[in-house]
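1. how would this look folded up:
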Amino acid sequence: MNNISNPNGGPPSKKFRLDQVDGKIGGVCGGIAKYFGVDPLIVRLVFLVGAVAGFGSFILIYLAIWLLAK
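-> Alright, predicted model coming up:
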């Protein structure tokens, strides 16, 4: 059985991929969460705070990851 990481535990994924199933916009935060084996909500909150506090720099980072990972 192939045990791919899930947000509730398990080993992190070995390769980064956009999460098309649990992704909200582009699947970037879901993909990062699966890669590191953490809850996607935490990653989304980090990106939200970074977008507000970083004057939009996290939005550019998100878009870059989205375009490069397609």
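
2. contacts and neighbour counts: CA atoms only from here.
-> Noted.

3. just the element for residue 52, please.
-> According to DSSP states H and E, residue 52 maps onto helix 40-53.

4. buried stuff in that helix?
-> 40, 43, 44, 47, 51 (16 or more other C-alpha atoms under 10 Å).

5. to compare with the earlier structure, here is another sequence to fold:
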Amino acid sequence: MIAGVCSGIAEYFGWDITLVRILYVLATVCTAFSGTIVYLILWIVMPEYRRR
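-> The predicted model follows:
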């Protein structure tokens, strides 16, 4: 919800945003919070959404 990383992934793959967020939280907790680093990297790497 901060940078839109989960919503961007959900939109790209056509998945439900809630499912992506739940999977992200579970993956972050199960991997000793390394998901936070992945989130920050994706925040920097992913292009900004441009409305047409």
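
6. so what number do they get for TM-score?
-> After superposition, the two chains reach a TM-score (TM-score structural alignment, normalised by the length of structure 2) of 0.82; 47 aligned residues with a C-alpha RMSD of 1.0 Å.

7. picking that back up, onto which residues of structure 2 does the helix holding residue 52 of structure 1 map?
-> Alignment note (TM-score structural alignment): helix 40-53 of structure 1 is matched to residues 17-30 of structure 2.

8. who's in contact with the matching stretch?
-> Residues outside stretch 17-30 of structure 2 that contact it (C-alpha atoms under 8 Å, 6 or more residues apart in numbering): 6, 7, 9, 10, 11, 34, 35, 36.

9. most surrounded residue in those?
-> If you count neighbours using other C-alpha atoms under 10 Å, the busiest of the contacts of stretch 17-30 of structure 2 is residue 6, which has 23 neighbours.

10. assign that one to helix, strand or coil.
-> helix (DSSP: H, G, I helix; E, B strand; the rest coil).
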